[in-house]
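A.B. asks: no FASTA, just this:
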């Protein structure tokens, strides 16, 4: 009986010895876990600092940090606080005596806590690769533009749409003489195309003949909801525009270019195919297209006779044309004098709408042939 008892006691003692040995080893090697935690926290702080700088820069550019990024930064902050708490308790409460902690239970719980924090920190380090730090959620994707009728332009419009959807083309130039309808075509594109594209923003800018760099930059700043500062240099504005536009799938529409636009000076990143970004512009000369790095040129021609007649008829209601054969003949001759220019046809239709007699139409035809500049609205014909 005594032998059995002694044996049982020894078994229990050996079991306790093994358990205590394992627990002691677990507790005593806590220093290595704490060192790893401190190292990983330091690396996480470095990554967090990089992300914070990116977020701050995006915020200065008027952009809104993405929720996933803010959530990650919040989690990092929480884990930094947790690591500091663990370090503080380690230094204050777990004191060693002969390489063994006085409070074994506290040391055991603290190591478990440290290992959990270490695992979370490593997960945060692995999930730091964000595709985008911020979005401009307040950015208006497109703004509809008032436009005139584009009767007879369906063929060239379809050509423009086809090229705009081609990812191998980034810069498209539309050229043709004044009054041929370039502005109307580009405005129609601005109004109709955005619903079919993946673009983040479609920007339409109509440039004056003697436009200045500051005017172009100011228009882009306004459209992108960026803060304009008068004291900032052109170069700094260009840098800011470049940084913002580089994060977007943009379509820039420049109407009425009289001379080449320097993308770099303005701050516009030149799209490199394949790309969803596009730069589309109108100009009177083919030479401007060449200097703008155009990959596809579209030449706009005057309307053919029947298309010109339809545009004239549809631009203003004139029942007198249907009611009076003689007036209809004069109207046909007037349309021919316009040479198929859409702008001239529209202005002429609006000017002739109130004319009810054959004599008035005959008089208008005489003026059109001899002194066309005297017709109402003639100066508007040559704007496009």
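C.D. replies: Right, received. Where do you want to start? What you are looking at is a predicted structure, and each value in this text was computed from that prediction instead of being measured.

A.B. asks: drop to CA atoms for contacts and neighbour counts, all remaining ones
C.D. replies: Fine.

A.B. asks: quick one: the strands in the stretch 51-200 of the chain?
C.D. replies: Using DSSP state E, counting those that start in this stretch, the strands found in the stretch 51-200 of the chain span residues 64-65, 134-135, 171-175.

A.B. asks: Let me know which of these is tucked in deepest.
C.D. replies: strand 171-175 (a mean of 25; mean count of other C-alpha atoms under 10 Å).

A.B. asks: which residues touch it?
C.D. replies: 163-164, 182, 271, 278-286, 289, 293-300 (C-alpha atoms under 8 Å, 6 or more residues apart in numbering).

A.B. asks: Which PyMOL command selects the buried ones in those residues?
C.D. replies: Selection of buried members from the contacts of strand 171-175 for PyMOL, criterion 16 or more other C-alpha atoms under 10 Å:
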select buried, resi 163+164+182+271+278+279+280+281+282+283+284+285+286+289+294+296+297+298+299+300
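
A.B. asks: how about the residue nearest to residue 135 when sequence neighbours are not counted, what does it touch?
C.D. replies: Spatially, and ignoring its direct neighbours in sequence, residue 135 is nearest to residue 64 (5.1 Å; C-alpha to C-alpha, 6 or more residues apart in numbering). Counting by C-alpha under 8 Å, 6+ apart, residue 64 touches 58, 134, 135, 136, 137.

A.B. asks: Closest one to residue 220 out of the residues you listed, please.
C.D. replies: residue 136 (14.2 Å; C-alpha to C-alpha).

A.B. asks: Counting by contacts, list what the helix or strand encompassing residue 46 packs against.
C.D. replies: Per DSSP states H and E, residue 46 falls inside helix 30-60. Helix 30-60 sits against strand 64-65, helix 67-93, helix 104-126, with contacts defined as 3 or more C-alpha pairs under 8 Å, 6 or more residues apart in numbering; DSSP states H and E.

A.B. asks: ok, second structure coming up, stack it against the first:
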């Protein structure tokens, strides 16, 4: 008190002018001697802050127990309080209090400097503590969080597999593109679409590319209200019970607009879903909102159907998930089984089981989980069941695999597509499915409605196959006319077909017993594909059987009883492959309803009985050993397709027989009959008979002598043809996508052929031309096409033509467009070829579509392209040159 009185006295004594200088000094001196009161005040505030912290901590603890989220301000306040009380300024000041009480100058004077500093710190800290107390008045410390999208953390590590990593990265890149607002992911059931998009969802949230992810499963019979409920739940909102679906959609749309950028995943779409009706902005909104909505909202759709995504849902980019590779399948299988010793012990069984799961993660995981605790006998039994194509007997298979694939079948757009899928299930497992066979069987069985020509049927088959591929029930084959089916899909297809009384009989030891079991089920279709069969029942008693397929792969000893077809009067489609017939079964002639008969790769002698099958529309002897086509065949006046391809032993076709097939649309005689008579009505068939086939649209044929070619044969309206004029049928390397192809082989006088026998029209319309061992041709474009430039040609192969000097050339400039559609050019063993083009091309379209060129053993060729040709090669991708000794440069003069 004395010190404070003294300070007051000094202040009053000084002049008013000095007060402005003296006041700060007096405050500092005052702070020195008030330090204790400041520290006491700090202690009070720290105690108050502790009380406040306790009041806040209790509701915080309760919120955490309830799974609620703390407000960020509450979390920050608690952190600041803990730091202030326990670790920060307050603790340091209070700890320094004792040091400030000590005296200096041998105990004669207080430590004024320490007290001054401590006083200032205490005053400031007390003020800060009071501020923290005031900020701790929270009316609510937490909130109920928006539910995380269900199952987003269930995504397994797709990126562990290379095949998945690529798709994963592609989808991630697509999500970064603001121009894309609807992205599709498609693949067969069980292939891992849902797993992949969940992984994508996790990644975009981790990388902060998206602020919110919501997800709903659509299923095969979508309920818009359930979809709305799921999306609303993920967004933390609720609808009123009385809200109409339109009002819910409006509220959901407005809620989605509140997110800066949101990812919506609609999983497992089976049919068209009206996004705007649900409340999902899709771009089909008012023009002024469209750009903002698209930038704000990105949609990922998963489906088994590519067409559904592209056509019905307007997805802008689609990504296909294929089955796992063999290596990836083994990796997954081993990971689930876990016991590497067991896999090693059962390796051969494991390998086949993995192969038969077709790379489907669902199938692999289902089977692997069923086997991982089992012993060898259980593994062998599981494999046997897979071999017998009864997926439902595998533990867990029905729920996880069979059902998912069957759903794909059930949801196909038409009964025709379902029938074609079941028909594919009658093929041998793992073998290519020939599209041409599906056409022939389907037409004979009457699967296609409202089709009246083979051309219409072919279009229908291709559309249905594309539909099956889109639904991932079929895959592309190795060739254009082939399709493939995954083994697991095949297993389910066999089972589904059996439900419709269509039976694919496995290669069992006791065929007789299996056939008896099948016959008792009153089948409408039976297939014994690729079977080693020695003996069949004497009589096939199946009164409702409509389709029977048999392919023998044994040693050629199997015989079919004369009575075999007695009990199959309703049969419409019959295919017998690789059967060594000494004579056809007599009962075959009683199949009065038969419409498709295929006797491919068979040994055939007398086939006259076929003439009794008056309803026959499709008849095939492809690759068979048949010597004569008898007159009785002429009774088949309803025949639309006759296939004699590769019947190299065929030497006799009665004259005027072919002309009786007035309904014939397709005739296949490539690498077959060569004994054509020059005149009509001679000792054997003549090409002139083809002129009477007014409905012919497809022709494959070979004749050695160009002089027997009718002048007006090419006037027939052929949509597809493969015509070989010359010594050898060399249709190897034919591009399957081309429909009109001509081969000239070993001809001496080509100019006479072109002038007198109408071949120029065939060449002009051709999409593919092969020229082999021609004599007296020097300039391909000038001599074979009258300078018109082959306007439709896509593929040209010139081989061993000893006189050819160039492909395109004339005096001066070439003014017309040459080879505007040509994609590939092959030049082999042309000893005199000097250049491809020796003239100035004036048209930019010449060679403008060329992608591939291959040159081999053209020893006089000095350069590949002239400058005028090279400047048009904007699409060139591949150039292969082999053994061209004089080649100096790629681009030369002209």
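C.D. replies: Perfect, thanks for sending it. Computed from a prediction, not measured in an experiment: that's the story for all the values here.

A.B. asks: Go through the strands of the stretch 51-200 of structure 1 and name the closest to residue 226 of structure 1.
C.D. replies: So among those, strand 64-65 is nearest, using C-alpha to C-alpha, at 11.8 Å.

A.B. asks: and that closest one, how far out from the chain's middle?
C.D. replies: Centre-to-centre, strand 64-65 of structure 1 and its host chain are 14 Å apart (C-alpha atoms, centre = their mean, to the nearest Å).

A.B. asks: Next: stretch 345-365 of structure 1.
C.D. replies: 47 Å.

A.B. asks: distance between the ends of that stretch?
C.D. replies: The first and final residues of stretch 345-365 of structure 1 sit 13 Å from each other (C-alpha to C-alpha, to the nearest Å).

A.B. asks: What of stretch 164-183 of structure 1?
C.D. replies: OK, stretch 164-183 of structure 1 end separation, C-alpha to C-alpha: 17 Å.

A.B. asks: now stretch 240-250 of structure 2
C.D. replies: Termini of stretch 240-250 of structure 2 sit 13 Å apart (C-alpha to C-alpha).

A.B. asks: same question, stretch 117-137 of structure 1
C.D. replies: 34 Å.

A.B. asks: try stretch 202-219 of structure 1
C.D. replies: Termini of stretch 202-219 of structure 1 sit 13 Å apart (C-alpha to C-alpha).

A.B. asks: hmm, who's touching that stretch?
C.D. replies: Against stretch 202-219 of structure 1 from outside (C-alpha under 8 Å, 6+ apart): 141-143, 187, 190, 194, 220, 223, 228, 234, 237-238, 250-258, 266-267.

A.B. asks: Pull up the aligned stretch in structure 2 for it.
C.D. replies: Under TM-score structural alignment, the alignment places stretch 202-219 of structure 1 onto residues 213-230 of structure 2.

A.B. asks: Buried by neighbour count: which residues of that stretch qualify?
C.D. replies: 213, 214, 215, 216, 217, 218, 222, 224, 227, 228, 229, 230.

A.B. asks: Show me those that map onto strands.
C.D. replies: By the criterion of DSSP state E, membership of the buried residues of stretch 213-230 of structure 2 in strands covers 213, 214, 215, 216, 217, 218.

A.B. asks: ok, the fifth one to residue 185 of structure 2 distance?
C.D. replies: What it means is residue 217 of structure 2. Residue 217 of structure 2 is 14 Å from residue 185 of structure 2, by C-alpha to C-alpha.

A.B. asks: Run a quick neighbour tally on the closest residue to residue 808 of structure 2 other than its chain neighbours.
C.D. replies: Counting by C-alpha to C-alpha, 6+ apart, residue 808 of structure 2 lies nearest to residue 837, which is 4.6 Å off, once chain neighbours are set aside. Using other C-alpha atoms under 10 Å, residue 837 of structure 2 has 24 neighbouring residues.

A.B. asks: Next: residue 258 of structure 2.
C.D. replies: By other C-alpha under 10 Å, neighbour count at residue 258 of structure 2 equals 10.

A.B. asks: likewise the one 10 residues further on?
C.D. replies: Summarising burial for residue 268 of structure 2: neighbours were counted as other C-alpha under 10 Å, giving 22.

A.B. asks: go on, residue 265 of structure 1?
C.D. replies: Neighbour number of residue 265 of structure 1 under other C-alpha under 10 Å is 15.

A.B. asks: got a list of what whatever residue of structure 2 lines up with it touches?
C.D. replies: Using TM-score structural alignment, the partner of residue 265 of structure 1 in structure 2 is residue 277. If you count contacts by C-alpha under 8 Å, 6+ apart, residue 277 of structure 2 has them with 246, 249.

A.B. asks: what does the one 4 residues further on give?
C.D. replies: Contact partners of residue 281 of structure 2, counting by C-alpha under 8 Å, 6+ apart, are 253, 275, 293, 294, 297.

A.B. asks: Which of those residues fall in strands?
C.D. replies: residue 297.

A.B. asks: Same check for the contacts of residue 281 of structure 2, but in structure 1.
C.D. replies: Retained in structure 1 (both residues aligned by TM-score structural alignment, their matches' C-alpha atoms under 8 Å) from these: 253, 275.
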